[in-house]
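Q: sharing a sequence plus its predicted fold:
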Amino acid sequence: MTADIQRAYIAAAVSRGLLPAEAHRMAQVISLDAPNDPAKPIQFWQLYSVLGPDRIVAIVRDFYQRVFADEPWFVAPFARVGPLDHHVMTQSQMWIDVMGGGPAYHGAEFRLNFHHTHNAMELMTAEGAARWTRLMVETLDACEPHMTGDPRIRPALNTFLGHFMDKYAGDFRFDAPGAFGVSNPPLKRRINFMTMTTEAIEALDEEELRQALGERGIDTTAYPTKQDLVDKALML
C-alpha cells in the first residue's frame, strides 16, 4: 500500500500547500528512510524506518486494549469481526505496510475499503469517528515511550491518522472529529537562485522570492515589488 497511499497523500498535500508541487520528485519526501536531519519532518511512509515492527505493534495493541474496554455499542462491531489479537495483527500489518515496511497487508486498499464498508459500517459516523479518535489520542499520549525520543514521530503519526480520517469522512459523509494533534508542518522547497534560469526565477511568486532572499540574509523590505525582488535574485 505504501506507493498508492504515498501518491494520494502527496497529491492532497500539494493541493493544500503542505508540500511543494515537485514533492513527488524530492528524495527527502519519497524516500522510505526518515531524514537524519532533525529539522526535516518524517513522512508517515518513513515511520517504519525509525519505529520498526515491535514499536508499531505495541502502539496498535494499546489502542485495541482501549477499544475492547470501551462501551458495548463501540466494542460490538470489532468483537463481531474477531478477538483483540486478530485486530492487533491486521491493523499492525496495515500500519507497517503504509509506513514503509513492505507489502504486509494482504489485499491492500481493496481489503481495507471492504472492511470499513461491510464490517465497520455502523461506526463510520461522526459519533463512531469521535470515539475512535479519542481512544487513539489517549493511545498516542500513553505510547510516547515507544516513539524513540524523536519529536518528529508524533506529528508524522498524527498526519497519517488525519489523512485516513479525512478520507473516511469524505467516503462515508460524516464530519471529521478534529485533529489528532500537531501534524507535520508545511514543507517549503529550498530555492537556489544560482542553479535557476531567469525564467524559473521570474516564475516564482512574491512570497517565495522574499523567503529565499531572506534565507540569504537579505532585507527584502528594501524591495517593495516582485520585479524588484526578481532583479535582486538575478544579481546574486
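A: Sure, I can see it.

Q: can we go C-alpha only for contacts and neighbour counts from here?
A: Noted.

Q: what are the buried residues along the lengthiest helix in the chain?
A: Once the chain is assigned using DSSP state H, the helix that runs over the most residues is helix 47-68. Applying a neighbour-count criterion of 16 or more other C-alpha atoms under 10 Å, one finds 47-51, 53, 55-57, 59-64, 67-68 buried in helix 47-68.

Q: just stretch 72-81 next, same as before
A: Residues of stretch 72-81 classed as buried under the neighbour-count rule (16+ other C-alpha under 10 Å) are F74, V75, A76, F78.

Q: now those residues in JSON lines, with distance to E208 and secondary structure?
A: Written out in JSON lines, the entries for those read as follows (distance: C-alpha to C-alpha, whole Å; DSSP: H, G, I helix; E, B strand; the rest coil):
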{"residue": "F74", "distance to E208": "48", "secondary structure": "helix"}
{"residue": "V75", "distance to E208": "50", "secondary structure": "helix"}
{"residue": "A76", "distance to E208": "52", "secondary structure": "helix"}
{"residue": "F78", "distance to E208": "48", "secondary structure": "helix"}
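
Q: and which of these is nearest I5?
A: Nearest to I5 among the buried residues of stretch 72-81 is F78, at 24.4 Å by C-alpha to C-alpha.

Q: packing partners for the longest helix of the chain?
A: Contact here means 3 or more C-alpha pairs under 8 Å, 6 or more residues apart in numbering; DSSP states H and E; on that basis helix 47-68 packs against helix 72-81, helix 84-96, helix 126-142.

Q: another one to put next to it:
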Amino acid sequence: MTDEKKDKPSFPAGLGIMDKIWEWQWIIRFIYIVLFADLALLAYTGQGILTWPVQVSNWTEHLGFFCVALAALGLIATTLMPAAANIVRLLLNEIIYSSIFPDILRPQSDYQRHPGTVPSSEVLDLALEENNQFLLSYYEKHDIAWRNKFSERFKIGDLLFGILFFMTLDYHPYWFSHAQHSLACDLFNLGGDEGFVIFYIVLLIVFSALINIWFGKWDWGHIYYPPLYRKKENARRKQREMDEQWHGQDK
C-alpha cells in the first residue's frame, strides 16, 4: 500500500490554482486583490500594475513596501472594509424600507415558507421537549449549514463592496496621486470615447449584484420537517373551523 501511494502520480500544484479560476468566488477575490495592488502601486510609485517597470526594479529594494501592502490588505479586507460595508448596508436599509422609497424599486425578500417547512427554532423546541436525539442532530446539521451559508453571503457582499470602492478609486487615480493611468482607466479606455459609459455600466452591474446580496431573497432558517408542518396545519385548520362556527353562532 505504501509503495502504491508513493508511485501514484500527483498533479502539479498549479493545476489546483487553475481549477480555482473557474469558481466565481475566487474570481471575485482575485479582482479584489488586483485592484488593491494597482491602488497600492499608484500611491507608492505613481504607476499602476500595467506601467510599473518590474523588469528593471530590484525587488529587495521594495520589500518593505510589499510587506506593508500585504499587511494593509489583510487589515482592510478583514476589518475596515466589512465595517464600512456594514455601515453602508444599514444606511441603505433605512432608505430602501422607508416610506419615501418607491415600492417598485424595493427588493422583495422571500418571507414565505415552502410546504413542509417550519421555523428551525420550533424543531429545536420539539427535539428538546421529546429528548429526540435524531431530531436534535437533524436541527444541528441544518443550523450549521444555514449559518455557513449566511456567513458566506455576507463575505461575498463585503468583497463586492470592496470591488465597487476600489474600482471607483482606480478609475480616478488623480484623486489620490499624480498618476494619469491606472488599471481601470487603461482597460475601460480601450472602448474609446464610450469607455466611461462602459465603466459606469460595469459599476451599476456590480452595485446591483451587491444590492441583491444584501436585500434579495433570503433563506430565513426554515427547516424541512413535514410531521411538525402537518401538525401545525391541522391545528390551524381546526382553529379556522372553530372561528367560522363562532361567527356563525353570532349571526
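A: Perfect, thanks for sending it. Everything numeric in this text was worked out from a predicted model, so none of it was measured.

Q: can you calculate the TM-score here?
A: Put the two chains on top of each other and the TM-score (TM-score structural alignment, normalised by the length of the first structure) is 0.26; 105 aligned residues with a C-alpha RMSD of 5.8 Å.

Q: hmm, back to that, would you convert the buried residues of stretch 72-81 of the first structure into a markdown table that also reports distance to L229 of the first structure?
A: Rendered in a markdown table, the data for these read as follows (distance: C-alpha to C-alpha, whole Å):
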| residue | distance to L229 of the first structure |
| --- | --- |
| F74 | 57 |
| V75 | 59 |
| A76 | 62 |
| F78 | 58 |
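
Q: so which two of those are the farthest from each other?
A: The most widely separated members of the buried residues of stretch 72-81 of the first structure, counting by C-alpha to C-alpha, are F74 and F78 (7.7 Å).

Q: is it correct that V230 of the first structure is in contact with L209?
A: Yes: under the criterion of C-alpha atoms under 8 Å, V230 of the first structure makes contact with L209 at 7.3 Å.

Q: in space, what's closest to L228 of the second structure - neighbours in sequence excluded?
A: V118 (7.3 Å; C-alpha to C-alpha, 6 or more residues apart in numbering).

Q: so that neighbour, which of the three states?
A: Secondary structure, DSSP: H, G, I helix; E, B strand; the rest coil: V118 of the second structure is strand.

Q: for it, give its distance to R230 of the second structure.
A: From V118 of the second structure across to R230 of the second structure, the span is 10 Å (C-alpha to C-alpha, to the nearest Å).

Q: and F134 of the second structure, by the same measure?
A: In this structure, F134 of the second structure lies at 19 Å from R230 of the second structure, with C-alpha to C-alpha as the measure.

Q: who's more crowded, these two?
A: In terms of neighbours (other C-alpha atoms under 10 Å), R230 is the more surrounded of F134 of the second structure and R230; the figures are 15 against 10.

Q: would you say the more buried one is within a helix?
A: Yes: the secondary structure assignment for R230 of the second structure places it in a helix, going by three-state DSSP.

Q: V230 of the first structure is in what secondary structure piece?
A: Using DSSP states H and E, the secondary-structure element containing V230 of the first structure is helix 226-235.

Q: buried ones in that helix?
A: Burial within helix 226-235 of the first structure, assessed by neighbour count using 16+ other C-alpha under 10 Å, is assigned to K226, L229, V230, A233.

Q: how about those in CSV, adding distance to M89 of the first structure?
A: Rendered in CSV, the data for the buried residues of helix 226-235 of the first structure read as follows (distance: C-alpha to C-alpha, whole Å):
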residue, distance to M89 of the first structure
K226, 55
L229, 55
V230, 55
A233, 54
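
Q: just those now: which is nearest I96 of the first structure?
A: Looking at the buried residues of helix 226-235 of the first structure and their distance to I96 of the first structure, the nearest is A233, at 44.4 Å (C-alpha to C-alpha).

Q: fine by me, thanks again.
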